[in-house]
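Peer 1: A structural model of the following input is requested.
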Amino acid sequence: MEGKMELFDTFAQNLESVNGTCYKVSKNDLAETVAKIYKDNAIASTCMLETDLAKEIGLSDCLKANGITVHTDHIRLNSETDKGGITEVQYGIAELGSVIQASDNVDTRLMAIMPDYYIGIVKGSTIVKTYDDMFDVLAELKPFPKYVGFITGPSRTADIECVGTVGVHGPLQMSIIIVTDL
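Peer 2: Sure, this is the predicted structure:
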């Protein structure tokens, strides 16, 4: 487990170097951690998919109990106005602090780029050490998903005068939660 914790620490350091935040929690603490992040950042509404993990931990119910409106359908419509978006991501890359969405569902992409505050949930067992390791994993996917996106920190861009702006092409804030026991 120590090797995994070092991998998680490397992931967290690299994510934080690009202004993302990282949490390392057990599956039992996951729902409350998501709720606390959104409460601490005054996020009153979010969109998310009711995945098997989300159902198992009661994520939607926990958020609602904490006063957060949850939309699990009409994602294209709701992601325009919801301030939060939550997805499970399929992989992480420690050396970059990046997470990877590999999905056929376009709603997962919308939930990661439309809201002001994005939370990605990654299983610790799916974090690899390097970029090259990730491509080895992706090469083995059969069938290959319709969408594969690498997400590294909040959205950043600069204009011709090199004036940096956050949040133009994606979220203003991003947190990744590593579920250490999955």
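
Peer 1: CA atoms for contacts and neighbours, from now on please.
Peer 2: Noted.

Peer 1: what's the first helix or strand after the longest helix along the chain?
Peer 2: Counting residues, the longest helix found in the chain (DSSP state H) is helix 2-16. Downstream of helix 2-16, the next assigned helix or strand under DSSP states H and E is strand 21-25.

Peer 1: now the other sequence, so there's something to compare against:
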Amino acid sequence: MTDTQRVRTFSEMATSVGARVTALQNISSVIDYLADHVGGALLLPEFFSATRWNLGFLLEQAGVDTIMDDFREKAARANSGLTGANFALADTGTLVLESTAEDIRLASTLPERHFVLLDPEKILADGRAAIPVLRALHRRDPRNYIAYITGPSRTADIERVLTIGVHGPVELHILLVPGLSSDCLEM
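Peer 2: This is a model prediction of the structure:
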């Protein structure tokens, strides 16, 4: 599968399960997108791309109410969370996050909206292609927590009625941004 095919397949599969996939050109367009779509407070945990691109400062400059500390105390007032992704699986439209840090888990599961930054170079064809990356993540920390996210949270375990957002976000926005980081060990 070519790079273009992986991006197209990932976008189609993620969209088919309810995610919103948006291709953006650079960090400036990410800030503009978030300023237009967050609509309240945003949980911004520490992760590689957030630090590298100084997202906290840029978001605050754009007028976004950005929460960067004391997540347990402040999470209730946030309607959005922003994380990166270590990589994604094209065949299922799945994001994969190394979520050992509690702040990453809180930002990706508590708010109604989850925004995810993903470098298109980190879209792998399928689970088999992810095995070397997962092994490398496990070597780095054998007790890490890996989250697989495919679309907004959904469940049908009560009366077999599909419900969106019971165990996590109602909306999943995947922002494809080239040049973030092509290293699957980084978010």
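
Peer 1: TM-score of the superposed pair?
Peer 2: Here the TM-score for the pair of chains, by TM-score structural alignment, normalised by the length of the first structure, is 0.86; 178 aligned residues with a C-alpha RMSD of 2.1 Å.

Peer 1: before we move on, back to that, what's the longest helix of the first structure in contact with?
Peer 2: Here helix 2-16 of the first structure makes contact (C-alpha atoms under 8 Å, 6 or more residues apart in numbering) with 21-24, 92-98, 124, 127-129, 152-153, 178.

Peer 1: and what of stretch 116-124 of the first structure?
Peer 2: Against stretch 116-124 of the first structure from outside (C-alpha under 8 Å, 6+ apart): 4, 8, 34, 43, 83-92, 99, 111-112, 167, 170-182.

Peer 1: any of those buried? List them.
Peer 2: 8, 34, 43, 83-92, 99, 111-112, 167, 170-180 (16 or more other C-alpha atoms under 10 Å).

Peer 1: so how far is Gly164 of the first structure from the residue most central in space within the first structure?
Peer 2: Centroid-nearest residue in the first structure, with C-alpha atoms, centre = their mean: Gly120, separated by 1.3 Å. To Gly164 of the first structure, Gly120 of the first structure is 24 Å away according to C-alpha to C-alpha, to the nearest Å.

Peer 1: same check on Lys142 of the first structure?
Peer 2: As judged by C-alpha to C-alpha, Lys142 of the first structure and Gly164 of the first structure stand 39 Å apart.

Peer 1: between these two, which one's more packed in?
Peer 2: Higher neighbour count among Lys142 of the first structure and Gly164: Gly164, with 10 against 7, using other C-alpha atoms under 10 Å.

Peer 1: leaving out chain neighbours, which residue sits closest to the more buried one?
Peer 2: Ala158 (4.3 Å; C-alpha to C-alpha, 6 or more residues apart in numbering).

Peer 1: do you know how far the residue sitting furthest away from the middle of the first structure is from Val89 of the first structure?
Peer 2: Most distant from the centre of the first structure: Glu161, at 30.9 Å, with distances by C-alpha atoms, centre = their mean. Distance, Glu161 of the first structure to Val89 of the first structure, using C-alpha to C-alpha: 35 Å.

Peer 1: ok, Ser155 of the first structure next?
Peer 2: 17 Å.

Peer 1: what segments of the second structure are strands?
Peer 2: Counting by DSSP state E, residue ranges of the strands within the second structure are 20-23, 41-43, 65-67, 78-84, 87-89, 94-98, 113-118, 123-124, 146-149, 154-155, 163-164, 171-176.

Peer 1: residues in the first structure aligned with the longest one?
Peer 2: Here strand 78-84 of the second structure aligns to the first structure at residues 82-88, judged by TM-score structural alignment.
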